[in-house]
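Student: sharing a model that was predicted from the sequence below.
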Amino acid sequence: MSKFNENEKEQIRQCLLTKGKELFIQYGLSKTSIDDLVQACGISKGSFYKFFTSKEELFYVILQNQEEISNRLIGEHLRKNLPPKELISSFFHMAFQMADENPLLQQWFEDGEHERIIRKLPKHLVDDFAQDNDKKGIVFVQALIERGVLKEQDPEVINGVMRAIMMLRLYKEKFGSDLFPKIMDVIIDYISEGLTKPV
């Protein structure tokens, strides 16, 4: 395989991210092969592995790079002027709605897919993204505490609570699409009350 210069490497990486996103949305992760990905970018299979260890890693990087999802969610809720409990409730409901509307997140939350994908990823990649997401989440929580939306608590703990609520989306299929929203309405109501009610 011929060596790529830095410019060519960046172009190939961007091609894999762009074409990968298109193929994953169109066919799904399981039905998209590495052959499909390399053909779309005009590279060899050996070249693919210079950039990603698996199609699951490519999918995960694409998913994590969708900054507009978290930026929109956080940005809109930092601008909203709602009573504290309503603001936190709105945040959770909008997060679940965005997960349901985004085709890549839908695949991520499919029964068993989350665990299967994570198992195929390099540990450092998962850890790095988790740290980045935690930092963003903690900054968001601190901003809400400063505004008086959330009561004074450890931002790291509150961020963990918020992440735990979002992870419940993994169980939607187990509860069923009719029952799950009703369960989440109750949980979100209790959590929003508990996070915002003054001590």
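Tutor: Cool, got the structure.
Student: CA atoms for contacts and neighbours, from now on please.
Tutor: OK.
Student: how many other residues sit next to Glu56?
Tutor: 18 (other Cα atoms under 10 Å).
Student: ok, now which ones touch it?
Tutor: Listed by Cα atoms under 8 Å, 6 or more residues apart in numbering, the contact set of Glu56 reads Leu29, Ile117, Lys120, Leu121.
Student: any idea how far it is from Ile118?
Tutor: As judged by Cα to Cα, to the nearest Å, Glu56 and Ile118 stand 8 Å apart.
Student: returning to that earlier point: which one (most neighbours) among the contacts of Glu56?
Tutor: Leu29 (21 neighbours).
Student: so how far is Lys197 from it?
Tutor: Look at Leu29 and Lys197: by Cα to Cα, they are 42 Å apart.
Student: need the residues that contact the lengthiest helix in the chain.
Tutor: Counting residues, the longest helix found in the chain (DSSP state H) is helix 123-146. Residues outside helix 123-146 that contact it (Cα under 8 Å, 6+ apart): Gln64, Ile74, Leu78, Ile118, Leu150, Lys151, Glu152, Pro155, Glu156, Ile158, Asn159.
Student: output the contacting helices and strands for the helix or strand immediately after it in the chain.
Tutor: Downstream of helix 123-146, the first helix or strand assigned by DSSP states H and E is helix 155-167. The contact analysis (3 or more Cα pairs under 8 Å, 6 or more residues apart in numbering; DSSP states H and E) places helix 155-167 against helix 84-101, helix 123-146.
Student: reformat the ones you listed as a markdown table; add mean neighbour count.
Tutor: Shown next, in a markdown table, are the helices and strands packed on helix 155-167 (neighbours: other Cα atoms under 10 Å):
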| stretch | mean neighbour count |
| --- | --- |
| helix 84-101 | 18 |
| helix 123-146 | 15 |
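Student: try this one next to it:
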Amino acid sequence: MPRAFTTDEAAIIRSTLLGAGAACFARSGIRRTTVDELARAAGISKGAFYKFFPTKESLFLTLIEDYETSTHAEIEAAVREDPGGGLEVLIDAALRATEQNPLLPVAMSDEGLALMRHMSDAEREAFVLRDVHLIDRILRVLSEAGVAVNVPANVLVGLLRALVFVGWHRREVGEDLVDELAGWLTPTLRAAMLGGPAPSGGSDG
């Protein structure tokens, strides 16, 4: 049986497994990454790996959750610093997150989406609720700052997810088009926040 680890040892090993997992999954994907490889990187036996994570897939989902939590914290902090530019910050941060998260390509791949489909109802609900709670916190910050937002919360949640998806596919969509989309969304959302008409877009003619 794997030996027991002290609290400090367990914390170090878990952190090492997360780091090794991020590198291995980004390089090889989920299917080709093995528990042996992850355990070896952390200097533990394969049996000891299961003291920390029940499967390599659970390690991957933990990493996705950690990246998401970090991104949400950055977005919320930026909104608190500049409430007037809150929704602009949301757009910029969501697009930037797609470039900074090395595991997003894996999560959006066939094997990543298949893993998401096999999550339990509770796990799927937790993923959804994290986005909902972020938007709720942002709306609360804006309200406390006296910034009116006339955009339904569920629309903002959908916008957040759409921006992540578009940002990841920026090569297919086109770099210039993604930037143009972000530039169009900013004044449109500002107009919606203030309850005014959305700015006209497109070319004349």
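Tutor: Perfect, thanks for sending it. Not measured: the values here are computed from a predicted model.
Student: report the TM-score for the pair.
Tutor: Aligned and superposed, the two chains score 0.72 in TM-score terms (TM-score structural alignment, normalised by the length of the first structure); 192 aligned residues with a Cα RMSD of 3.3 Å.
Student: tell me which of the helices and strands packed on helix 155-167 of the first structure lies nearest to Phe52 of the first structure.
Tutor: Nearest to Phe52 of the first structure, of all these, is helix 123-146, at 11.1 Å by Cα to Cα.
Student: got the angle for that closest one vs helix 155-167?
Tutor: 110 degrees (axes from the mean of the first three to the mean of the last three Cα atoms, to 10 degrees).
Student: and the spatially most central residue of the second structure, what element?
Tutor: Centroid-nearest residue in the second structure, with Cα atoms, centre = their mean: Glu68, separated by 3.6 Å. In the assignment (DSSP H and E), Glu68 of the second structure maps to helix 56-81.
Student: can you list the buried residues in that helix?
Tutor: For helix 56-81 of the second structure, burial by neighbour count (16 or more other Cα atoms under 10 Å) applies to 56-57, 59-61, 63-64, 67-68, 71-72, 74-76, 78-80.
Student: any idea how far it is from the chain center?
Tutor: 6 Å (Cα atoms, centre = their mean, to the nearest Å).
Student: next one: stretch 174-194 of the second structure
Tutor: That offset, for stretch 174-194 of the second structure, works out to 20 Å (Cα atoms, centre = their mean).
Student: just stretch 49-61 of the first structure next, same as before
Tutor: 16 Å.
Student: span of that stretch from start to end?
Tutor: End-to-end for stretch 49-61 of the first structure, by Cα to Cα: 14 Å.
Student: show me what Met116 of the second structure aligns to in the first structure.
Tutor: The alignment partner of Met116 of the second structure in the first structure, by TM-score structural alignment, is Ile118.
Student: would you mind measuring from that match to Val199 of the first structure?
Tutor: From Ile118 of the first structure across to Val199 of the first structure, the span is 39 Å (Cα to Cα).
Student: what's the answer for Asn7 of the first structure, then?
Tutor: Asn7 of the first structure is 56 Å from Val199 of the first structure, by Cα to Cα.
Student: dump the residue contacts of Val149 of the second structure.
Tutor: Contact partners of Val149 of the second structure, counting by Cα under 8 Å, 6+ apart, are Leu139, Leu142, Ser143, Ala192, Met193, Leu194, Gly195.
Student: excluding covalently adjacent residues, which one is nearest to Ser47 of the first structure?
Tutor: Excluding the flanking residues, the one nearest Ser47 of the first structure by Cα to Cα, 6 or more residues apart in numbering is Met1, at 7.4 Å.
Student: count residues in the vicinity of the one you found, would you?
Tutor: So Met1 of the first structure, with other Cα under 10 Å, has 7 neighbours.
Student: test my guess that it contacts Phe48.
Tutor: No - between Met1 of the first structure and Phe48 there is no contact under Cα atoms under 8 Å: 11.1 Å.
Student: buried set for stretch 33-53 of the second structure?
Tutor: Within stretch 33-53 of the second structure, the residues scored as buried using 16+ other Cα under 10 Å are Thr33, Thr34, Val35, Leu38, Ala39, Ala41, Ala42, Ile44, Ser45, Lys46, Ala48, Phe49.
Student: nope, stretch 161-181 of the first structure is what I meant
Tutor: Per 16+ other Cα under 10 Å, stretch 161-181 of the first structure contains these buried residues: Met162, Ile165, Met166, Arg169, Leu170, Lys172, Phe180, Pro181.
Student: how about whichever residue in the second structure pairs up with the last one, what does it touch?
Tutor: Right, the one you point to is Pro181 of the first structure. Correspondence of Pro181 of the first structure to the second structure, assessed by TM-score structural alignment: Asp179. By Cα under 8 Å, 6+ apart, no residues touch Asp179 of the second structure.
Student: please identify the helix or strand for Asp179 of the second structure.
Tutor: Per DSSP H and E, Asp179 of the second structure falls inside helix 175-194.
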